[in-house]
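>>> Provided below for reference: sequence and predicted model.
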Amino acid sequence: MDYQKLKEEIIIYSKEIGIDKIGFTTADTFSEMKNRLIRQAELGFQSGFEEPDINKRVHPEQIFPEPRSIISIAIAYPSKMKDAPQSKRGERRGIFARASWGTDYHVILRDRLKQLEEFINSKVPEVVTKSMVDTGELADRAVAERAGIGWSGKNCSIITPEFGSYVYLGEMITSLPFEPDTPMEDRCGACNKCIDVCPTGALVAGGQLNAQRCIAFLTQTKGFLPDEFRTKIGNRLYGCDTCQTVCPENKRKDFHFHPETEPDPEIAKPLLKPLLSIGNREFKEKFGHVSGSWRGKKPIQRNAILALAHYKDETALPDLIKVMKEDTRPVIRGTAAWAIGKIGGQEAAAELHLALEAENDQEVINEIRKGLQLQEASQ
């Protein structure tokens, strides 16, 4: 079997099916990544969303019988939204991170990987493959880095010369011995812009992220957001792009190659107040196709409440008061109480006092008291 010829055919076919970049690497142990992951665990910097078994993340042979190579793919996504609606008084809007614009990237990449698998299978019927995207055992970025897709930036993203860091990544383990590509040289140099501007100091060093402080992670949690982060979240509903937007390598990088990655402006940048009362069915119908919906509506609603507090949107007080009084979920009631206090005013103070008398949940009571303190401090 001429594997070099097959590799060239795969590269050509990948372009035909809408894969923007493809690379090949060995199925050897990801030794450097293993040391990094062990250190992350020791420091308590993990998000908890990862595959818990570090060995599975760095030893391909533990998840695949006799692996011979790994194919890494990348698909570019837009960094700018066409016809983006404006956020204005009375009609404040939140924002989903760019990686959650358009159709869920898991769906997009799995489709491309499936087509690639079928193509390889048509050439080598006895081939064995296993594809994964994000939620698989392997670390997408470690595979992409070793396969020459890009270098691992100080912002912990894979940065490609062609598309910057605005790329989705996926990989396929195979039983075929493809010649590996050469990893790319790190181009970050002395630049520390991403570290310097991280809103919460989550980037503790180049290539080292404390996920517990990362806004992208925090927007996906379901509990009360710790006080220190509530004023940092801004109008973010899901994810954070700050460490990407400041990166010099992303300057003037904006690609609209794939219709399914294009955002619907009303979904990527939705009105905040309607989110407070959206039902499960409507949420699923409207947002179910984007990756930012994977944790359900609760984190999005909590973040919408914090965004209204960020804007100090007085027109949202009736909506927030209704939530504080009627929502059955303590996290949502309590966050609304805090937001009401942050917005402030006489009506806010009166409603918070009434809520304090009626509330039975201790955590919500604590939030109401925080709201009252904020309200008093603003006078």
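Okay, I see it.
>>> drop to CA atoms for contacts and neighbour counts, all remaining ones
Noted.
>>> where do the strands sit along this structure?
Taking DSSP state E as the criterion, the chain contains strands spanning 21-25, 69-76, 95-96, 129-132, 151-152, 158-159, 167-174, 203-205, 208-209, 236-238.
>>> quick one: which of the ones you listed is nearest Gln301?
strand 236-238 (8.1 Å; Cα to Cα).
>>> output the contacting helices and strands for that closest one.
strand 95-96, helix 297-311 (3 or more Cα pairs under 8 Å, 6 or more residues apart in numbering; DSSP states H and E).
>>> so which of those comes closest to Asp227?
With Cα to Cα as the measure, helix 297-311 is the member of these nearest Asp227 (11.0 Å).
>>> counting contacts, what elements does the longest helix seen in the chain pack onto?
Longest among the helix segments of the chain by residue count, using DSSP state H, is helix 105-123. Here helix 105-123 touches helix 3-16, strand 129-132, strand 167-174, going by 3+ Cα pairs under 8 Å, 6+ apart.
>>> spit out the contact partners of the residue nearest the centre of the chain.
Geometric centre of the chain, nearest residue: Gly239, 4.6 Å, by Cα atoms, centre = their mean. Going by Cα atoms under 8 Å, 6 or more residues apart in numbering, Gly239 touches 96-97, 215-217, 219-220, 292.
>>> now with 10 Å, please.
Contacts here follow Cα atoms under 10 Å, 6 or more residues apart in numbering; on that basis Gly239 touches 95-100, 214-220, 233, 292.
>>> residue contacts, Gln62?
55-56, 137.
>>> which one of those has the most neighbours?
Highest neighbour count within the contacts of Gln62, by other Cα atoms under 10 Å: Glu137, with 21 neighbours.
>>> please look at it and Val143 and confirm they touch.
No - taking contacts as Cα atoms under 10 Å, Glu137 lies outside contact range of Val143: 11.3 Å.
>>> what touches both of those two?
Taking Cα under 10 Å, 6+ apart as the criterion, Glu137 and Val143 both touch Val58.
>>> report the angle between the axes of the longest helix of the chain and helix 3-16?
140 degrees (axes from the mean of the first three to the mean of the last three Cα atoms, to 10 degrees).
>>> could I get the buried residue list for helix 105-123?
By 16 or more other Cα atoms under 10 Å, the buried positions in helix 105-123 come out as 105-106, 108-110, 112-113, 116-117, 119-120.
>>> make TSV from these and add distance to Phe178 to it.
Converted to TSV, those look like this (distance: Cα to Cα, whole Å):
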residue	distance to Phe178
Tyr105	26
His106	25
Ile108	25
Leu109	21
Arg110	21
Arg112	19
Leu113	17
Leu116	15
Glu117	15
Phe119	15
Ile120	12
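>>> okay, pairing it with this:
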Amino acid sequence: MNVNQFQQELITYAHSIGIDKIGFASSDPFRELKNRLKRQQELGYQSGFEEPDLDKRTVPSLLLNEAESIISIAIAYPSRMENAPQGKKGERRGIFARASWGIDYHTVLRDRLAKLELFIAQHVEDAQTRSMVDTGELSDRAVAERAGIGWSAKNCSIITPEFGSYVYLGEIITNIPFAPDTPMEDECGDCRLCLDVCPTGALIEGGQLNAQRCIAYLTQTKTFLPDEFRTKIGNRIYGCDTCQTVCPKNKGKFNMHQIDFQPDPEIAKPLLVPLLKMSNKEFKSKFGHVSGSWRGKKPIQRNAILALAHFKEESAIPDLIDLLQKDERPVIRGTAAWAIGKIGTSEGMDALQNALKVENDPEVIEEIHKGLSFETIH
């Protein structure tokens, strides 16, 4: 087999099945990355969603014995929504981050990677492959950077010249010795807009993120949101795009060509109040196909409550009181109590006083007191 010739055939095939960029990298250990990840662990900056074994994250040969190279792919997703509905008083809306528009990207990229693996298997005898997207052991960004897909930016995204940072990444480790591509020069320069506008200061410095403070991470947690972040998430119910939307390299990058990722405006920007009492079945039926549903409905509902507090939406008070009185989940009852106090109607304050008489959960009682403490502010 002529490897160079097959590499060109693979590139052509990749583009034909809707892969926007493909690059090739060596399977050498990611030594510098390992040092960085070790530092992140020591500082407590990791989200906890990552593979804990640093060797598996940085030594490709531990994942595929005869690893020779890694194929990196990128698929662009849209940065704008056509016919986006506008929220208004009485009809407030939340927003899912762009990475949760359209069909779950894990599904789409796995399909494309499976097609690439099949193509390789059909053309190369004894080919070995192992693919992964996002939840795999390797760092998608480190692979993409080495494979020349884009440069690793200060906002911890890979930025491509063609699509900006609005790309999903995946990779295939293989025993085929493909010729490696050249990594790109960093083009962030002196710009530090992403660091300056991060709502929670999660971007510590260029390329270093404290995931524990990142809104994208916080919106996916299932416990009470720490007090300091409650007024910072706005109407975001899943994810955060701020460090991407301010990036000059993303200006004019709309990426509307991938049909799978075209957003349904009523799903990407849903009304908040109907979210509050959705059953699991209703939630799966409406949101089950988007990546933002992976943690279930509870974080989305908690964030919707906080968004209603952000808008000080008085019309939501009866629904919030209902949650406070009847919901079985302490996080939802407690967050509703905090939101009722933040919105601050007399009806709401009365409900908080009444709830104090019957609530048994210590954390919820604490949230009721927080809600009542807003009365002196209003």
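That came through, no problem. Note that the structure is a prediction, hence the values are computed from the model and not measured.
>>> returning to that earlier point: between the contacts of Gly239 of structure 1, which is nearest Leu43 of structure 1?
Cys214 (14.6 Å).
>>> surely the closest one touches Gln208?
No - under the criterion of Cα under 10 Å, Cys214 of structure 1 is not in contact with Gln208, lying 11.3 Å apart.
>>> which one's more surrounded, these two?
Taking neighbours as other Cα under 10 Å, Cys214 of structure 1 and Gln208 compare with Cys214 leading, 21 against 18.
>>> list the contacts of that one.
Contacts for Cys214 of structure 1 (Cα under 10 Å, 6+ apart) come out as 45, 47, 198-203, 229, 239-240.
>>> closest to His353 of structure 1 out of these?
Set against His353 of structure 1, the nearest of the contacts of Cys214 of structure 1 by Cα to Cα is Phe229 (25.2 Å).
>>> would you mind measuring from that closest one to Leu275 of structure 1?
Between Phe229 of structure 1 and Leu275 of structure 1 the computed distance is 21 Å (Cα to Cα, to the nearest Å).
>>> quick one: which of those two has more around it?
Comparing Phe229 of structure 1 with Leu275 by other Cα under 10 Å, the one with more neighbours is Leu275, at 19 against 15.
>>> coming back round to it: tell me which of the contacts of Gly239 of structure 1 fall in helices.
With DSSP H as the criterion, helices contain 215-218 from among the contacts of Gly239 of structure 1.
>>> TSV for these, including neighbour count?
TSV is the format used below for those (neighbours: other Cα atoms under 10 Å):
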residue	neighbour count
Ile215	26
Ala216	19
Phe217	18
Leu218	24
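>>> which one of those is nearest Arg252 of structure 1?
For those, the minimum distance to Arg252 of structure 1 (Cα to Cα) is 23.0 Å, reached by Ala216.
>>> now list whatever residues contact both of Cys214 and Gln208 of structure 1.
Taking Cα under 10 Å, 6+ apart as the criterion, Cys214 of structure 1 and Gln208 both touch 45, 202.
>>> how far away is the nearest residue to Gly207 of structure 1 once chain neighbours are set aside from Val167 of structure 1?
Leaving aside its sequence neighbours, Gly207 of structure 1 sits nearest to Lys154 (Cα to Cα, 6 or more residues apart in numbering; 4.3 Å). According to Cα to Cα, Lys154 of structure 1 and Val167 of structure 1 sit 16 Å apart.
>>> comparing these two, which shows the higher neighbour count?
Counted by other Cα under 10 Å, Lys154 of structure 1 and Val167 do not tie: Lys154 has more neighbours, with 26 against 23.
>>> was I right about that one contacting Cys243?
Yes - using Cα under 10 Å, Lys154 of structure 1 is in contact with Cys243, at 9.1 Å.
>>> give me the common contacts of the two.
Taking Cα under 10 Å, 6+ apart as the contact rule, Lys154 of structure 1 and Cys243 both touch 193-195, 203.
>>> and of the ones in helices among the contacts of Gly239 of structure 1, the nearest to Phe255 of structure 1?
Of these, the one sitting nearest to Phe255 of structure 1 (Cα to Cα) turns out to be Ala216, at 22.4 Å.
>>> so what does that closest one match up with in structure 2?
Aligned by TM-score structural alignment, Ala216 of structure 1 pairs with Ala216 of structure 2.
>>> give me the nearest residue to its match, chain neighbours excluded.
Nearest residue to Ala216 of structure 2 in three dimensions, chain neighbours excluded: Gly239, at 3.8 Å (Cα to Cα, 6+ apart).
>>> hang on, the earlier thing: among the helices and strands packed on helix 105-123 of structure 1, show me which one is buried the most.
strand 167-174 (a mean of 25; mean count of other Cα atoms under 10 Å).
>>> that one packs against which elements?
With contacts defined as 3 or more Cα pairs under 10 Å, 6 or more residues apart in numbering; DSSP states H and E, strand 167-174 of structure 1 has these neighbours: strand 21-25, strand 69-76, helix 105-123, strand 129-132, helix 140-146, strand 158-159.
>>> switch to 6 Å and redo it
The contact analysis (3 or more Cα pairs under 6 Å, 6 or more residues apart in numbering; DSSP states H and E) places strand 167-174 of structure 1 against strand 69-76, strand 129-132.
>>> for burial, what's the neighbour tally of the residue nearest to Pro60 of structure 2 when sequence neighbours are not counted?
Nearest residue to Pro60 of structure 2, sequence neighbours excluded (Cα to Cα, 6+ apart): Ser27, at 5.9 Å. By other Cα under 10 Å, the residues close to Ser27 of structure 2 number 24.
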